[in-house]
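> predicted model and sequence below, questions to follow.
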Amino acid sequence: MTTDDPILRRAVDADALDAADVWLRSFRAALPTVRRPRTDQEVRDYFREVVVPKRETWVAVAERAVVGVMVLDEALLSQLYLEPRWRGRGIGDRLVALAKERRPDGLELWTFQVNGPAQRFYQRHGFTEAERTDGTANEEREPDVRYVWRPAA
């Protein structure tokens, strides 16, 4: 790690808006064809009222700004989003390693079927496909994939 590497730390209330904005920019960049059922303000409110205060939320901070966000909800890796210009720098790798450290008994997550890069990323990190759905159970109504990671025996 160099002095330019982002630091990973637990999010505090003051990070909620920045984390939500990373989520919004990342979602737009990675999933331009996926319909979002919530407005930008509803996403920001959700991060401020639920995600940061009630979930295990971690942020990656670089250049005095939040550049990544990861949310754990029990064994669910419910969010992992990076500022688009910070992709490909190992931050996602570090956040997944942290998630595995925090949940050593295993993790699961959902990603959209149209998000091939995310699927390849999680597969590289030992996640295996467990289920595919037609999307009727998610707010976006977008076909998705559930992945699981279990530690080696």
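Now that the structure is in, tell me what you want to look at.
> please count neighbours and contacts with C-alpha atoms only from this point.
Fine.
> so what secondary structure elements neighbour the longest strand seen in the chain?
Ranked by residue count and defined by DSSP state E, the top strand of the chain is strand 65-73. Other elements packing on strand 65-73 under the criterion 3 or more CA pairs under 8 Å, 6 or more residues apart in numbering; DSSP states H and E are helix 16-30, strand 56-62, strand 76-82, helix 91-102.
> quick check: angle from the third one to strand 65-73?
Put plainly, it is strand 76-82. Put simply, strand 76-82 runs at 170 degrees to strand 65-73, going by axes from the mean of the first three to the mean of the last three CA atoms, to 10 degrees.
> same check, this time on the last one
Direction vectors for helix 91-102 and strand 65-73, defined by the same axes, to 10 degrees, enclose an angle of 30 degrees.
> alright, now check it against this:
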Amino acid sequence: MTAGGPAVVLRRAHAADAGAAAGVWLRSFTAALPDVVRPRSDDEVRDYFRHVLVPLRETWVAEAAGEGVVGVLVLEGEELDQLYLEPGWRGRGLGDRFVALAKERSPTGLSLWTFQVNTPAHRFYERHGFTAVERTDGSGNEEREPDVRYRWRP
């Protein structure tokens, strides 16, 4: 992945990965969005990964040699539903690899939502060709946090 860093493999998640993937999500969300109120407890997030995301969605994990799961990507059709990285893995090209994979899996286009307060995510997605197409007051999401919809078309 990076010179001198551990090898990282992107692969489809298995049932056994649900706990590790949920852990990545929890740590990443807390680090990136400390002021956004989560409507689900840690246990509810773990159950959601175990019973919904891993078995019913197209869920991918990034597995680093010697470190285990360090990233998670969830696709649902043309929706990039989740992309979360271990905080220490940000800025190392892993998010770029996940976006490239998402575009490969959905070559006609992708959409996603991110919170308006998450300006690093805005810069990241815009760098990858996504365009903001809608902003809301957050009344349509569980967190009640203003958000923005991004779209990528080839």
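Cool, got the structure. These figures come from a predicted structure and were not determined experimentally.
> what TM-score comes out when they're superposed?
These two chains, once laid on top of each other, score a TM-score of 0.96 by TM-score structural alignment, normalised by the length of the first structure; 151 aligned residues with a CA RMSD of 1.0 Å.
> mean per-residue distance, the longest strand of the first structure versus the second structure.
Following superposition, strand 65-73 of the first structure is found to deviate from the second structure by 0.3 Å on average (mean CA distance after the TM-score superposition for the first structure).
> mind listing what's buried in that strand?
Residues of strand 65-73 of the first structure classed as buried by neighbour count (16 or more other CA atoms under 10 Å): 66-72.
> which one of these is nearest Pro6 of the first structure?
The nearest member of the buried residues of strand 65-73 of the first structure to Pro6 of the first structure, counting by CA to CA, is Val67 at 8.0 Å.
> thought the closest one was touching Ala60?
Yes - look at Val67 of the first structure against Ala60 with CA atoms under 8 Å: they come within range, at 5.6 Å.
> quick one on the thing from earlier: could you give the residue range in the second structure aligned to the longest strand of the first structure?
The aligned range for strand 65-73 of the first structure in the second structure is 68-76, by TM-score structural alignment.
> before we move on, the earlier item: contacts for the longest strand of the first structure next, please.
6, 15, 18-19, 22-23, 51, 55-61, 77-83, 86, 91-92, 95, 99 (CA atoms under 8 Å, 6 or more residues apart in numbering).
> quick one: what's aligned to Gly19 of the second structure in the first structure?
By TM-score structural alignment, Gly19 of the second structure lines up with Leu17.
> name the element the residue lying closest to its match once chain neighbours are set aside belongs to?
Sequence neighbours aside, Arg44 is the residue nearest to Leu17 of the first structure in space, at 5.9 Å (criterion: CA to CA, 6 or more residues apart in numbering). Arg44 of the first structure belongs to helix 40-46 when assigned by DSSP states H and E.
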